[in-house]
Each structure stands twice: as structure tokens, then as C-alpha cells.
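Asker: make a model of this:
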Amino acid sequence: MNTQKLLYKNVEFNIDTYWLDPISDFTSEVKHPLVIIFPGGGFTFHSDREAQPIALKFAAEGIHAIVLHYKLINDGKPVYPLSLQETAVTLNWIKSQAGRHQIDLNKVFLIGFSAGGHIVANYNSLMTDPETRQEVFDEPIEVEPCATILSYSVIDLTMGYPDDIDESRKISPNMLYWQTQEHLNKYSKPTFIWQTVSDETVPVMNSIIYAQKMDLLNLPYELHLFATGRHGLSLATHITEDPGEGSYVNYSDAKWWSMCLNWLKLQRVLPV
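Answerer: Just a heads-up that it's a prediction; the model follows:
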């Protein structure tokens, strides 16, 4: 893993890169897909449980991975629009690395967990629409994500998380960024969604309303709701278990990973 500093209009942010090295035995170049990971953390920190462990799982499947340390509210400034601008800058930077690291630019996708999922969902709505994109980022974006993955994601800031309207205003005083489902459009990308019905932090209706809106727009999606399991499961195995907190292990919910890989095959991101 290497940390790379990027800039958006003199605002610095970090990404962690997990590059796959070329296999010297191969007689021809192999280009790999790439995933950008947005960890959760309630917009106040980036959860390590949803960063490196996820990156390494994708790497084991032949996918380059980047963990994006997006804008938080710790300095008293809102998350939006800077987090979306940081995402756009990261996508443009990826193009500059495509030759060096053998990246398949047609197979770049985003995955978000909890609060990080809100940023991914907003990107899939506001940043796929040419008109609203111009309001957020006034430069060309060189790489278009082909798909998104939402893991127990915050979708609508008025639907249970945060539970205080003032906290929603800290995330963004502009309500344009609150309800990600409302800005889905014909250009939005196929999405894999999973959550547990018993999620005690982000109500499961967040995932349901997003899938419902995609369905109304005839956008491709796959939705999996597991009966039980706490918020923040990550891989839901011992790999991401907080020591002494067995509630982070749920091998039924852990099936989301194999389901997600199968879906990536359906999207032609991974070979069938």
C-alpha cells in the first residue's frame, strides 16, 4: 500500500493505492479493473475495517484498489460538495496512471459503506447527470465509473441517519445533497445494494427506496436484504471482527461478498 496526495483547488486529500504488479510470466499485457473504496464512519472518521480489508479482498480477485480519504466534517466545514470533487479528481488521476499500472478504464467502479455509501450514491446521481455535474465540478471528468456498490449505505439524510436535522446540515447545508435517490437519472450506473433488515444505525428503508427509484427508472440493480445483523459488518467475518465484539461476525451476511463478485461478472467487470 502507498499513500498518494492529490489536490482539488489547493485542498489536499489522500488516497491509499493497492496496485497489482504485472505477472512476468505472461507474454502479453493484462489490464485490470479498479475499485475506489469509500469507508464509513459517520462522516467523522474513515473506518479502517472498511478500507484495507476490502482492498485486499478485491486485489485477490485481480482488481486494483484505491481507498479514498474523502472530506469529513471534523474541521467544521461540510462534506459536500468537496467529497464529490475529490472523487472526480481521483478518477482523472486514475487515467494518468492507466499505462503504468495496466488499468482497464472501462472497468472502474465505486463501493461505499455507510456514510461512504452516501457519497457513492450521490456520485451515481448528481455526477452522472451532465447538468448537475456542472454545478459541482466544472472540469471534464476523464473516467466514468461503470458500476456502484452500496453497503448498508446512508441514502437519505432525512430517513433515520442522522437522527438530528442539525447534523444533516453539518454534512451539507445544501439540501441538494441530502436525498441521493431523488437525483437518479437515465445516466446512472448499475448498482449492487446490500443491508440487514435489523440495522440499528441506518434504517433499511434507505436501501429499499434507492432500489425502488432505480426500478422506476428501469436502471439495472441487484438488492439483497439479510434478516439479521448489526450495522458496520464490513466483510462480516473474523477478518473485520472488532476483538471481543462477536456481533461483527455473521457468516450468513458474509455471503454478500460472493454475491457481489457474481454480480460483477454479470456486469462484465470480472470474467465469467
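
Asker: from here on, just use CA atoms for contacts and neighbour counts.
Answerer: Noted.

Asker: count of residues packed around residue 5?
Answerer: Using other C-alpha atoms under 10 Å, residue 5 is surrounded by 9 other residues.

Asker: neighbouring contacts of stretch 150-168?
Answerer: The list of residues contacting stretch 150-168 from outside it, by C-alpha atoms under 8 Å, 6 or more residues apart in numbering, reads 111-118, 120-121, 178-181, 191-196, 201-207, 210, 231-232.

Asker: would you confirm that residue 234 contacts residue 49?
Answerer: Yes. Using C-alpha atoms under 8 Å, residue 234 is in contact with residue 49, at 6.6 Å.

Asker: the more surrounded of these two?
Answerer: Each of residue 234 and residue 49 has its neighbours counted (other C-alpha under 10 Å); residue 234 has more, 28 against 19.

Asker: roughly how far apart are that one and residue 257?
Answerer: Per C-alpha to C-alpha, to the nearest Å, residue 234 is found 10 Å from residue 257.

Asker: then residue 99?
Answerer: With distances taken as C-alpha to C-alpha, residue 99 is found 29 Å from residue 257.

Asker: out of those two, which sits in the busier spot?
Answerer: Shown here are residue 99 and residue 257; by other C-alpha under 10 Å, residue 257 has more neighbours (17 against 11).

Asker: which element is that one on?
Answerer: helix 256-266 (DSSP states H and E).

Asker: so what secondary structure elements neighbour that helix?
Answerer: Using 3 or more C-alpha pairs under 8 Å, 6 or more residues apart in numbering; DSSP states H and E, the elements in contact with helix 256-266 are strand 191-196.

Asker: where is the longest strand in the protein?
Answerer: strand 103-113 (DSSP state E).

Asker: quick one: contacts of that strand?
Answerer: Here strand 103-113 has contacts from 31-40, 50, 64, 95, 97-98, 117-120, 143-153, 232, 234, 269, using C-alpha under 8 Å, 6+ apart.

Asker: to compare against the first, here's another:
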Amino acid sequence: MTIDFRARALRVAVPVFAASMLAFGGGGASAQEPLVNEQVISLWNGRPAGTPDTLEPYIVERSKDLFRADRALMGIADPSLTVILPEHPNGTSLIVAPGGSYRRVVLDKEGIEIGKVLANEGVTTFLLAYRLPGEGHEAGPDVTLADGQRAVRLVRAHAEEWGLEPDRIGILGFSAAGHLAASVATAYDREAYAPVDAADSLSARPDFTVLVYPVVTMEDPYAHAGSREALLGKEPTAEDEALYSPERHVTAQTPQTFMVLADNDPSVPSQNAIDFYLALHQAGVPAELHVFSDGRHGFGIRKAADQGMPVAGWPALLGDWMRYNHFIVEDTE
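Answerer: Here you go, the predicted structure:
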């Protein structure tokens, strides 16, 4: 499969939310609103096998503010990557999976916002529209893992032609998609689908993982009930709960991880991220965990900044972490 970013590229302005939001670790954002390219790439070149023929995509606008979108995508029959390509790509890429309780994919506050912030640092973002397990797919709960694995492999397969480094590919998951990202990080070698092309011969292991107010466990007492039901059904077995709980499957080969959340999250218990951190620590995997006292759930970027929350600084912390670990490499020329 040959994919050319330039073939269907669109020019869009990046809104400047606040200098502190767009500046990673003091790197600074341009006073001018930068331009990025956007393009949509099908993960499977169309509707994957096992996807209901009647399933069609639709978007629900949930915002009460005429000037701020809050769209949710459902009916995902053709999973895709929407590429946000910076003016000056630095070779690092991040696959971003927005949350939505595994019942929807939140497009704006957990997708486009972070993609445009990352563009200021030269990071190429791939926004992942993944299949929702409760929409009748034959593969059931494995559709999310399959789409995550396929996304990593597809980016790695085309890294050279896209000007990306195959060993600087990360995955970021918000909320329920934190479970997706943690699953890819810990089950990258689990056979979640039958290979479809040469890209599937490559490793699906991300080089780093970012989890933002993540769902992780499927086991009581800390499971997020809505995400678990959407993924595993109303009466999952103990064996399935354990199989789909990423904190149980951390090894020394799990990618290093950055996590951020609020201690007063009323939706997803903070123990989800804490237990994943403890599993990483026990396995000797470098990990960084930031727990803010206030922020609740779904703070995103712009919402946290508008409300003046300390958690609004999390993109800068992520940038510092990526620099320190050489996932963002400064241009010394």
C-alpha cells in the first residue's frame, strides 16, 4: 500500500489556546498560528472482515457552546488514522486514541486539541478512530486491540517514506482509550487479527506510551463499569476480566510510560493508573506518574486551561518527558 501525505492534504490553522499550552517544556510556540496538514488513512483499506454491513458512521455534537465543538463519533465501520503533519516534522510520531467509554470516540477535546499542540513541537500525530466493541463486530473485544496494533504497524511500515523514525512511535490514550493504549503496550504480540499485508509482519510494540486519566483494569473494585460493559458485556467471566486487564500483563519489554490524571476523578478511579505504574515499576520499566489534586475527568487541554487548573500544565510535562527520553530530539544545526 502506497500512501502520500501530499495527495489529499488540507491546510488548516491551529488555534493558539495559550502560550503555556502550546509550549512543551519551555520549547515555545510561535506567535504566528502554525499550519499543519491533515489527511485520513484507512487502517484496513475499507470495512474490515467481521464488521456489520449495516454499520454506518455518524457524529453527535454534544457542545452547548456554539464556538467550541465537542463531537463524538460512532458507527465506526472503516477505522482510520487522521494525520496531523507539522510544518517541520522531527521524526517522532504519536498515535492518539480519544476516549469515550468504548461507546464513542471523542474527536475534539481528546483528539484534535492534542494533535495541534504536538504539531508545534514537530511531532506527527495520527488520530485513531477505532472500532467500538459493542457495535456488533465478530471479533468482539479484540477489535480495539487489533486497530491499535494495526495502527502501530502501519505507521512503522511507512515511516521512511513519511520521514519518521521507526523507533520513535508512541501511543497515547485518553480515558477508555487509555485501556486501548495500555493493551497495545502490553499485548502488542498477542494475535488479535489475521495478517492482511506486509505491514503485519512488523512489530506492533510502541516505543513509548502516554496515558491520560486512563481506564486500565477490568477487575473490581477499580474497573470503570461502563467501559467494561462496552468491552466485555454485562456478565464477563473472571478469565476475560484478567485477560483484558493490562496491569496484569506488564513485562520488562513493556514500553516506558508517562501518565497524568486527577486525584478527584469521579469517573475512573485513580487506582487504575497507580496500579499500572506499580506494575511497571516492579518490572523495571521506566515510568512517570503525575497525579493532580484537581481536574476531575475529561480535563483535556483547553478545558483545563480555561478553568485555570494546575493540571493544565500537563502538555509541558509530557514535552519535558519526551525530550529527556529522546523522543523529541532538538535540532542542533
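
Asker: out of the contacts of strand 103-113 of the first structure, which are buried?
Answerer: Applying 16 or more other C-alpha atoms under 10 Å to these, the neighbour count classes 31-40, 50, 64, 95, 117-120, 143-153, 232, 234, 269 as buried.

Asker: next step: those restricted to strands.
Answerer: Using DSSP E, these in strands are 32-38, 64, 147-151.

Asker: can you add distance to residue 127 of the first structure and give those residues back as JSON lines?
Answerer: JSON lines is the format used below for these (distance: C-alpha to C-alpha, whole Å):
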{"residue": "32", "distance to residue 127 of the first structure": "24"}
{"residue": "33", "distance to residue 127 of the first structure": "21"}
{"residue": "34", "distance to residue 127 of the first structure": "19"}
{"residue": "35", "distance to residue 127 of the first structure": "17"}
{"residue": "36", "distance to residue 127 of the first structure": "15"}
{"residue": "37", "distance to residue 127 of the first structure": "17"}
{"residue": "38", "distance to residue 127 of the first structure": "16"}
{"residue": "64", "distance to residue 127 of the first structure": "23"}
{"residue": "147", "distance to residue 127 of the first structure": "13"}
{"residue": "148", "distance to residue 127 of the first structure": "13"}
{"residue": "149", "distance to residue 127 of the first structure": "16"}
{"residue": "150", "distance to residue 127 of the first structure": "16"}
{"residue": "151", "distance to residue 127 of the first structure": "20"}
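
Asker: now the residue mapped onto residue 135 of the second structure from the first structure: how far from residue 141 of the first structure?
Answerer: Counting by TM-score structural alignment, residue 135 of the second structure corresponds to residue 75 in the first structure. Separation of residue 75 of the first structure from residue 141 of the first structure (C-alpha to C-alpha) stands at 28 Å.

Asker: against residue 297 of the second structure, how distant is residue 179 of the second structure?
Answerer: For residue 179 of the second structure, the distance to residue 297 of the second structure - C-alpha to C-alpha - is 15 Å.

Asker: wait, residue 245 of the second structure
Answerer: For residue 245 of the second structure relative to residue 297 of the second structure (C-alpha to C-alpha), the value is 21 Å.

Asker: same check on residue 181 of the second structure?
Answerer: Separation of residue 181 of the second structure from residue 297 of the second structure (C-alpha to C-alpha) stands at 18 Å.

Asker: which residues of the second structure fall in helices?
Answerer: Along the second structure, counting by DSSP state H, helices occupy 19-22, 113-119, 142-157, 159-162, 176-186, 225-232, 238-243, 271-283, 302-306, 314-324.

Asker: matching residues in the first structure for the first one?
Answerer: Residues of the first structure aligning with helix 19-22 of the second structure are absent, taking TM-score structural alignment as the criterion.

Asker: buried residues in that helix?
Answerer: So helix 19-22 of the second structure, judged by 16+ other C-alpha under 10 Å, has buried residues 20-22.

Asker: now these in TSV, with distance to residue 74 of the second structure?
Answerer: Shown next, in TSV, are the buried residues of helix 19-22 of the second structure (distance: C-alpha to C-alpha, whole Å):
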residue	distance to residue 74 of the second structure
20	33
21	29
22	29
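
Asker: can you find the partner of residue 259 of the second structure in the first structure?
Answerer: Aligned by TM-score structural alignment, residue 259 of the second structure pairs with residue 193 of the first structure.

Asker: surely its match meets residue 214?
Answerer: No. Residue 193 of the first structure is not in contact with residue 214 according to C-alpha under 8 Å; the separation is 11.1 Å.

Asker: find residues that contact each of the two.
Answerer: With C-alpha under 8 Å, 6+ apart, residue 193 of the first structure and residue 214 have common neighbours residue 221.

Asker: now do the contacts for the match of residue 259 of the second structure.
Answerer: Residue 193 of the first structure touches 149-152, 207, 211, 221-224, counting by C-alpha under 8 Å, 6+ apart.

Asker: farthest pair within the residues you listed?
Answerer: By the measure C-alpha to C-alpha, 152 and 221 form the most distant pair in these, at 15.0 Å.

Asker: now which residue in the first structure aligns to residue 98 of the second structure?
Answerer: Counting by TM-score structural alignment, the partner of residue 98 of the second structure is residue 39.

Asker: need the contact list for that match.
Answerer: Contacts for residue 39 of the first structure (C-alpha under 8 Å, 6+ apart) come out as 46-48, 50-51, 67-68, 112-117.

Asker: mind running it again at 6 Å?
Answerer: Residue 39 of the first structure sits next to 46-47, 50-51, 113, 116 when contact means C-alpha atoms under 6 Å, 6 or more residues apart in numbering.

Asker: how close does it sit to residue 150 of the first structure?
Answerer: As for residue 39 of the first structure, its distance to residue 150 of the first structure is 11 Å (criterion: C-alpha to C-alpha).

Asker: what's the answer for residue 77 of the first structure, then?
Answerer: Counting by C-alpha to C-alpha, the gap from residue 77 of the first structure to residue 150 of the first structure is 25 Å.

Asker: do residue 163 of the first structure as well
Answerer: Residue 163 of the first structure sits 21 Å away from residue 150 of the first structure, going by C-alpha to C-alpha.

Asker: before we move on, what about residue 172 of the first structure?
Answerer: With distances taken as C-alpha to C-alpha, residue 172 of the first structure is found 20 Å from residue 150 of the first structure.
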